[in-house]
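what follows is a protein structure lacking sequence information:
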């Protein structure tokens, strides 16, 4: 008996999915455990594994197209089985849903278009169809200012060369960051760190390592961030309306730019891992994030986030907190600057950082102590190795 395969909900926030690739075609035999398709959610691209056996009889969504969770994705059944009644029923149900939505939108509308004589004259002279205009006057009447507003919008649209629909990932990012920015009262602490000794340490380490094992500045920073959080446990916290949550694990999220936006893979228990372990894990997760092969559980449960734009030549910047984290560290480029040492002006390597904090839970004194601890580690980094 034929079975409908619906668009699965592959993440807790997923509302719709895009079929990136079908691994089977109509007429192919499929078995339990086969990867039927690659589906892009609002977080990542995942393999969709089926749990039935049979023949792929129908594909409801083309590659590159999106559909809502629980909508028909495919039909699997026996060879030669008639599924026309299933497709017909599904289309009728979908049409009923659409009709209902349209009815709800239009239930208060009338067929007649109300328009003032002046607005009508302006529309005719300018060649504007009044069917495209929503009136702002009494009972939806189109008035002069509606024609003028429509003209301005149309004028702007004439300069738009291209429009790209928002991806599921971009929508999720927008929703998440808007919630964070307007829910958590942000404040920012700025600091400069001398990186001379860290540069020397990195060089000495990489001279002894293979090309594949080489350590980046970001690796050293992540390790230092984790060790500083261990010493300042009141920074490794989250807010909810009833209580402060102190996390037993130090899980560092790393902001990674991808084609459609941003992914934050997580290095879990970073304080307990060696520098080499952290380096290898970061390389692996960044690569899989950019190819959209990262798994949902690998981008969850961070307790602190680091955003590093130093490789792009950015001197300093601020970041929006990745809730439910209560803080995020923004890391800029390492740049040569004149500095004062022993009452003399010398050239040193300076890195600017910005710590964004949620003032509901982290006060300025607590955040300042954390920055002091982090700066101490980075400026005298030998203890990073232990």
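Nice, thanks for sending it over. What you see is a predicted model, and the numbers here were worked out from it, not measured in a lab.

make it CA atoms for all contacts and neighbour counts henceforth
Fine.

so what's the residue of the chain most remote from its centre up against?
Taking CA atoms, centre = their mean as the measure, the residue most remote from the mean C-alpha position of the chain is residue 117, 49.9 Å away. Taking CA atoms under 8 Å, 6 or more residues apart in numbering as the criterion, residue 117 is in contact with no other residue.

from residue 124, how far out is it?
Using CA to CA, to the nearest Å, residue 117 is found at 11 Å from residue 124.

give the helix, strand or coil label for residue 187.
strand (DSSP: H, G, I helix; E, B strand; the rest coil).

ok, it - contacts?
For residue 187, the contacting residues are 356, 357, 358, 359, by CA under 8 Å, 6+ apart.

show me where the chain has helices.
In order along the chain, the chain carries the following helices (DSSP state H): 84-106, 117-126, 144-157, 168-183, 196-207, 217-231, 275-290, 364-379.

single out the most deeply packed of those helices.
helix 217-231 (a mean of 21; mean count of other CA atoms under 10 Å).

what angle do it and helix 275-290 make?
Between the axis of helix 217-231 and that of helix 275-290 there is an angle of 110 degrees, by axes from the mean of the first three to the mean of the last three CA atoms, to 10 degrees.

what are the buried residues along stretch 19-29?
Under the neighbour-count criterion of 16 or more other CA atoms under 10 Å, stretch 19-29 has 19, 20, 22, 24, 29 buried.

farthest pair in those residues?
Using CA to CA, the two most remote members of the buried residues of stretch 19-29 are 20 and 29, lying 20.4 Å apart.

re the thing from before, now neighbour count too, for the contacts of residue 187, in TSV please.
Shown next, in TSV, are the contacts of residue 187 (neighbours: other CA atoms under 10 Å):
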residue	neighbour count
356	22
357	26
358	25
359	16
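
ok, structure two:
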């Protein structure tokens, strides 16, 4: 098992696609592995026969463990394992890089590349995302987008979705036999009356695991095992909240000028630029002026970051992910918005690369589309601060001697007190408030 993300320590075999005794060739899907962020297909790097499945579906394999053995028909799989050296790191490019075996052409399956990360693979078209199950636990928040697939579509594996499209099978008519009701390849084959899987069909990445659509479930007494992503989210946020002394600074922002600017920029555009892009751009400007906030705690040192690498919390079927727009201070709102749209779509299809959601220096979380006025969030390491955005709504505001209605948004900055002092956080929020209320100040 290789590490499919920077923080991955192990993964769960979600489903075996290949069977023992089955002949495979390079690119054939062998199994699907549920990591901390997505369920990804493992593809065979070589031609051979599946001699032994070492880790069964549902079992956890640590990074570096062997999950299966490929070899020649009749070859002693135990001898292959005995002579293999598990690899814990991603191999270099090439079909046999990092692969160990008694014969180089038939490796033990530790270092098989996932589809979405294979350096030589062509870009894959993402299947429609499964319906979203929004989570309320901070710092999770959707990026302001609605679910990209119709309601009623059950969670499904990448191969199942591909087979369903190829065979014109309606996923909404199926009851999944996989973990947590997940539709897997055998369900599609049964519905289509097929006995075999087309292993040559292109493979697509899938969302991070089974989702629980609480709005449609109704009240019931049920114990649902944690998905891999939910387990990781629980651990990381628990660690963050227990290790980092959080404190919070709040402000109410007059959004009239920024919303007028956004309307002017979007005039005549087929695809309007989202509010998140404007907020991230102006946040980057504030971080440039207050670099002490753009920092990371590293135990015996504080690392001050050279660029505003801002993450945006996005909800997935199984939890949340934080795509990162690098160096926002050097990009325009159009570029930021385009990157966000691309990464959010790929995040929801499971095709986001690990380096695209890691190492944010600052995070933004927006629950405003749900009508939430304000909320606090847990810091997303390695950053030391996270900014939450509430809904924009009209409020009565005193202007001179008059009371007027102004579109207002409430924000909260959660900070790590080990890195950021109260006065530093307050000065940053004051700067951000000034920039959001008068965007032209970012030009000064």
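On my side now, so go ahead. Note that the structure is predicted; figures quoted are calculated from it, not measured.

looking at the helices of structure 1, spot the one closest to residue 66 of structure 1.
Of the helices of structure 1, the one closest to residue 66 of structure 1 (CA to CA) turns out to be helix 168-183, at 9.4 Å.

and that closest one, which stretch of structure 2?
The counterpart of helix 168-183 of structure 1 in structure 2, counting by TM-score structural alignment, spans residues 228-243.

quick one: that stretch to structure 1 mean distance?
Taken over the aligned residues, the distance from stretch 228-243 of structure 2 to structure 1 averages 1.2 Å (mean CA distance after the TM-score superposition for structure 1).

coming back round to it: tell me which of the helices of structure 1 sits nearest to residue 49 of structure 1.
Taking CA to CA as the criterion, residue 49 of structure 1 comes closest to helix 275-290 out of the helices of structure 1, the separation being 19.0 Å.

what's that closest one aligned against in structure 2?
Residue correspondence for helix 275-290 of structure 1 in structure 2, counting by TM-score structural alignment: residues 333-348.

just give me the match in structure 1 for residue 270 of structure 2.
When structure 1 is aligned by TM-score structural alignment, residue 270 of structure 2 is paired with residue 210.

burial measure for its match, as a count.
If you count neighbours by other CA atoms under 10 Å, residue 210 of structure 1 ends up with 10.

still on that earlier bit, in strands only, show me the buried residues of stretch 19-29 of structure 1.
In strands, defined here by DSSP state E, the members of those are 19, 20, 22, 29.

what is the nearest of those to residue 344 of structure 1?
Of all those, residue 344 of structure 1 sits closest to residue 20, with 60.1 Å by CA to CA.

for that closest one, give me its contacts.
With contact taken as CA under 8 Å, 6+ apart, residue 20 of structure 1 is in contact with 37, 38, 39, 40, 63, 64, 65.

roughly how far apart are the fourth one and residue 90 of structure 1?
As judged by CA to CA, residue 40 of structure 1 and residue 90 of structure 1 stand 23 Å apart.

out of the helices of structure 1, nearest to residue 77 of structure 1?
Comparing those by their distance to residue 77 of structure 1 (CA to CA), the top pick is helix 84-106, with 11.5 Å.

got the contact list for the closest one?
For helix 84-106 of structure 1, the surrounding residues in contact (CA under 8 Å, 6+ apart) are residue 72.

what does residue 44 of structure 1 correspond to in structure 2?
Under the alignment (TM-score structural alignment), residue 44 of structure 1 maps onto residue 38 of structure 2.

where in structure 2 does stretch 299-317 of structure 1 fall?
Under the alignment (TM-score structural alignment), stretch 299-317 of structure 1 falls on residues 357-375 in structure 2.

how distant is the matching stretch from the center of its chain?
A distance of 14 Å separates the centroid of the chain from that of stretch 357-375 of structure 2, by CA atoms, centre = their mean, to the nearest Å.

stretch 259-277 of structure 1 now?
How far stretch 259-277 of structure 1 lies from its chain's middle: 15 Å, per CA atoms, centre = their mean.

can you give me the neighbour number for the nearest residue to residue 290 of structure 1 once chain neighbours are set aside?
The shortest distance from residue 290 of structure 1 to any residue that is not its chain neighbour, by CA to CA, 6 or more residues apart in numbering, is 5.2 Å, and that residue is residue 258. Here the count is done by other CA under 10 Å, and residue 258 of structure 1 has 14 residues near it.

what's the match for residue 258 of structure 1 in structure 2?
Taking TM-score structural alignment for the superposition, residue 258 of structure 1 sits opposite residue 316 in structure 2.

ok, that match to residue 428 of structure 2 distance?
Distance from residue 316 of structure 2 to residue 428 of structure 2, by CA to CA: 30 Å.

then residue 222 of structure 2?
Here the distance between residue 222 of structure 2 and residue 428 of structure 2 works out to 45 Å (CA to CA).

corresponding residues in structure 2 for stretch 337-345 of structure 1?
Structural correspondence for stretch 337-345 of structure 1: residues 395-403 of structure 2, per TM-score structural alignment.

which residues does the matching stretch contact?
For stretch 395-403 of structure 2, contacts defined as CA under 8 Å, 6+ apart pick out 404, 405, 406, 407, 408.

for the fourth one, give its distance to residue 393 of structure 2.
Using CA to CA, one gets 5 Å for the distance from residue 407 of structure 2 to residue 393 of structure 2.

check the second one too.
In this structure, residue 405 of structure 2 lies at 9 Å from residue 393 of structure 2, with CA to CA as the measure.

tell me which of the two has more neighbours.
residue 393 (16 against 13).

surely that one meets residue 408?
Yes - taking CA atoms under 8 Å as the definition, residue 393 of structure 2 is a contact partner of residue 408 at 5.4 Å.
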